[in-house]
Structure formats: C-alpha cells, structure tokens
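[1] what's the 3D shape of this:
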Amino acid sequence: MATSAQPHDDNLNAAPMLGDHLAMDLLNTEARNDDKTVEYWHSDADVLRWLAQHNIFPVAGSSAFAKGELLLQAKALRTLARQLIGAFKAGKSEDISGLNTYLHTYHSALHVERDKEGKPLLRRIASGTTIASLLGPVAEAVALLLVEANIDLVKQCEHPDCILWFYDRTKAHKRRWCSMALCGNRYKAAQFRKRSNG
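    Sure thing, here's the model as predicted:
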C-alpha cells in the first residue's frame, strides 16, 4: 500500500460499518482506495463519532482526556486487534497481554433496564475512566471474537483492492465481499470487461 490519504468522496468520510461485528468494524477504520491507505481517524472527535455509531459514549461525569490521547490509544488498539485477528485467522498463537491491558482497565457493571416494550434488558455499562470506558467495549469485542467466533466466518473481502474485514453471518456462510454494492459489483464489472475485451 502507498501513502495515507484522506477519503476523497463525501460518502467516504465515515468508516464503513460493514463488518457485522464490532471487532471487524474496528479494523475497517483503515481501508484502501486507489492503492492508498484511507485513514478514517484523524482526531479524538473522529474516534468519538465512530464509537457513538456503535452506541458507546463517555461515562457521565468522567474526566476529560488529554488532546490526542483517545486517538493514540484507539489506533494502538486497532493495530493490536489487526495482529491478533490476523494471527487467529492464520492459526498462529500471538501474545495477548496487550489486549489484557485494555480489558483490565475497563471497569463495568451489569445494568438492568426496560426496552421499548417494557421488557427487562440486561446491559453492561462502563464505570471507569473515560478512555478505558470508551475503548473497553471495543477491546471486549476483540476478545470475544478470539474466544467465541468461528474462525471460518472471520473473512476479508475477496476483492483484490479491498482490505475490509467482516464476520460472515449469512445463512450459507458464502459471503465474499465487504459489500455486494461496493466490491461485489466492482468485481462483476471487471469480469464483464475482461470477457468483452477478451
């Protein structure tokens, strides 16, 4: 891959949420477009927006963090997750102590509340410092993927120009593309052009 680039299209300003698993969406905050790495996180605000898309918000009354600290730690967690998930997919053993560091600083408690229909709903809520409470659920998703996921369902898009990941929850487990509308159609168009020119 070449140099890092900002997305050139307004539709690309937000990281794609195509992974069907929080850990996969974490990896997808860095993508590729025209052989250039596309970084979706450039500031703490970018990370906060992405977390909010996943219903993860700062704990009320928590202390603020130093400028750039959330961005730095979120990118470090993403790098660690990429290593661990890549090793998991390749059937290799990797040092998990870095992931435990994130998990051990994430303090949470179980909380019962009512859903829209009035039925009891059990949730885990953060009760620690701001960054730990924000990144804890993401680290937990990575850990749960490594412990509970079916390795065959952790996939990377088959399009040669795409690096996005997803968890294949389709009934037949035959998903090949991060998105049929994006890479699936690009692939089909390329195959059509090959046949037409061949």
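[2] C-alpha from now on. contacts and neighbour counts both.
    OK.
[3] Quick check: which helices or strands does whichever strand or helix holds residue 70 pack against?
    For residue 70, the host element (DSSP states H and E) is helix 69-90. Identification of packing neighbours for helix 69-90 by 3 or more CA pairs under 8 Å, 6 or more residues apart in numbering; DSSP states H and E yields helix 22-27, helix 44-53, helix 97-105, helix 130-148.
[4] mind listing what's buried in it?
    Residues 70-71, 73-75, 77-78, 80-82, 84-85, 88-89 are the ones in helix 69-90 that count as buried (16 or more other CA atoms under 10 Å).
[5] got the angle for that helix vs helix 130-148?
    For helix 69-90 against helix 130-148, the angle by axes from the mean of the first three to the mean of the last three CA atoms, to 10 degrees is 10 degrees.
[6] relative to helix 97-105, how tilted is helix 69-90?
    Helix 69-90 runs at 130 degrees relative to helix 97-105, counting by the same axes, to 10 degrees.
[7] quick one on the thing from earlier: I'd like the buried residues of helix 69-90 laid out as CSV, including distance to residue 110.
    Output for these, formatted as CSV (distance: CA to CA, whole Å):
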residue, distance to residue 110
70, 25
71, 27
73, 25
74, 24
75, 28
77, 24
78, 26
80, 27
81, 25
82, 29
84, 27
85, 27
88, 29
89, 31
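[8] One more, so I can put them side by side:
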Amino acid sequence: MSRSTTNRRRARFTIGNDTGVMVANLTHGAYSFEAPNHEFSLSFDEFGDDDYLTYGQLRTLKRQLENFELLITEVTSDDVSLYDVIQGLHLTKQYNDYLKYVEDLADTEFDVIDYLAVESLEEFIEESTADEFKEALSSRIKDPLIETSVSLYRQGELNDRFKIIDIQNTRPKGEAEDFWRDIDASLE
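    All right, here's what the predicted structure looks like:
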C-alpha cells in the first residue's frame, strides 16, 4: 500500500464516465459478470486477478462492490482519487470498515490512500489478534473475511483456534456445528 502525503479534496464533484479504475477479484475462485446491456464483461480466474474498467462501467457493479466480491484497488487518473470514486459510488461506509480493519487506518486518512492491495485481507486474517478479528466479523467486511479465512484454512494457513470458533459462531443455528467438518470433508 502506498500513501501520498498530500491531502485531497473531500468535496464531491462529477467524475467522468471514462475515468480509469482498477478492480480486483476478492472471491476465492472464478468470477464473471456481464453487463445487462452487454456493454462489457468481466472475468477473473482466481483471487487477486485484476482488470481495468471505466467509472461508467463500475457503476453497474455497485452491488458486487458493496459485497466486496470486487475491490476497487486504484484509480488511473491524477485528477480523481480513490476516495473520490468510492464516495461517488456511495461506498464510503463499506470502505471505511475495510480501511479500519484491514489497512489499520482511520476514515479520516482515507483521502491519502492511492492503492489498496488485495493481499492485505489475507495479512489481516493471519496477523490480527483474536479480538480484532472478532470485531471485524461484525462489520461490513464479514463476508470476504469468512471466505478468505476458509481459503486460508484449506491451504493450512489458518490455525488460530479462536478465529476458527468466531467464524463458526457467525453461521446460522443448526449449521454452526458442521461448518468446519463440511469444509474438511470437501478437502478429502
């Protein structure tokens, strides 16, 4: 993650539909999307794959961005910041949670971010304390945390018993007891 030392404007302004934006796949597996008007399609093979889109195209992906299936990682314009794009898409609350937990930044520091790395999510899961992780599970980034944690568990990289129990406790009643057992069975 790189940070700029200059403060950027916080006021809203019009972002051109042709402004370039990089998005990355936060799902652990293949991801594809075709715009309803067949204007563009997006296809990723694995976690972390990225692609260039325009701001106009990005607006059709708002639901996927809200759910963190995709992560806005960078804006390719010098006139428009990452914060401007996120604010323009009304995703400020979601990305404030991402910054707070994953990047360990306050929402007041959002305007100095130039780039978000998808690997930061895995690093947070591996390096956070059990209390930090539990708190993050009750935030807007719960779904990508659980999905990434399960992927790390399958790879043998998540061994923290407390985090595993916290994830299990997020499951609906009746599913919690079998959650990890089902994942272990899928590995065989």
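[9] Just give the TM-score of the two.
    Remark: TM-score between the superposed chains equals 0.27 [TM-score structural alignment, normalised by the length of structure 2]; 86 aligned residues with a CA RMSD of 5.2 Å.
[10] could I get the helices and strands packed on helix 69-90 of structure 1 as TSV with distance to residue 166 of structure 1 and mean neighbour count?
    TSV is the format used below for the helices and strands packed on helix 69-90 of structure 1 (distance: least, CA to CA, whole Å; neighbours: other CA atoms under 10 Å):
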stretch	distance to residue 166 of structure 1	mean neighbour count
helix 22-27	5	24
helix 44-53	17	17
helix 97-105	20	15
helix 130-148	12	21
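[11] export those to TSV and tack on distance to residue 123 of structure 1?
    Below are the helices and strands packed on helix 69-90 of structure 1 laid out as TSV (distance: least, CA to CA, whole Å):
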stretch	distance to residue 123 of structure 1
helix 22-27	16
helix 44-53	16
helix 97-105	17
helix 130-148	12
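[12] Give me the secondary structure label for residue 191 of structure 1.
    Three-state assignment for residue 191 of structure 1 (DSSP: H, G, I helix; E, B strand; the rest coil): helix.
[13] Tell me how many other residues crowd it.
    The number of residues packed near residue 191 of structure 1 is 12, by other CA atoms under 10 Å.
[14] any idea how far it is from residue 32 of structure 1?
    21 Å (CA to CA, to the nearest Å).
[15] now swap in residue 187 of structure 1 and tell me
    Between residue 187 of structure 1 and residue 32 of structure 1 the distance is 16 Å, computed by CA to CA.
[16] again, but for residue 143 of structure 1
    The gap separating residue 143 of structure 1 from residue 32 of structure 1 is 25 Å, by CA to CA.
[17] cool, and residue 104 of structure 1?
    Note on residue 104 of structure 1: its distance to residue 32 of structure 1, by CA to CA, is 33 Å.
[18] Pull out the buried residues from the longest helix belonging to structure 2.
    If you go by DSSP state H, structure 2 has its longest helix at helix 142-154. Within helix 142-154 of structure 2, the residues that count as buried by 16+ other CA under 10 Å are 142-146, 148-153.
[19] so after that helix, what's the next helix or strand?
    helix 161-168.
[20] ok and that next one relative to helix 142-154, angle-wise?
    Computed by the same axes, to 10 degrees, the angle separating helix 161-168 of structure 2 from helix 142-154 equals 130 degrees.
[21] what helices or strands is helix 161-168 of structure 2 leaning on?
    Looks like helix 161-168 of structure 2 contacts helix 130-136 (3+ CA pairs under 8 Å, 6+ apart).
[22] can you do 10 Å?
    Packing partners of helix 161-168 of structure 2 (3 or more CA pairs under 10 Å, 6 or more residues apart in numbering; DSSP states H and E): helix 130-136, helix 142-154, helix 179-187.
[23] who wins for proximity to residue 75 of structure 2 among these?
    Residue 75 of structure 2 lies closest, by CA to CA, to one member of these: helix 142-154, at 21.8 Å.
[24] and the angle from that closest one to helix 179-187?
    Angle of helix 142-154 of structure 2 versus helix 179-187, following the same axes, to 10 degrees, is 50 degrees.
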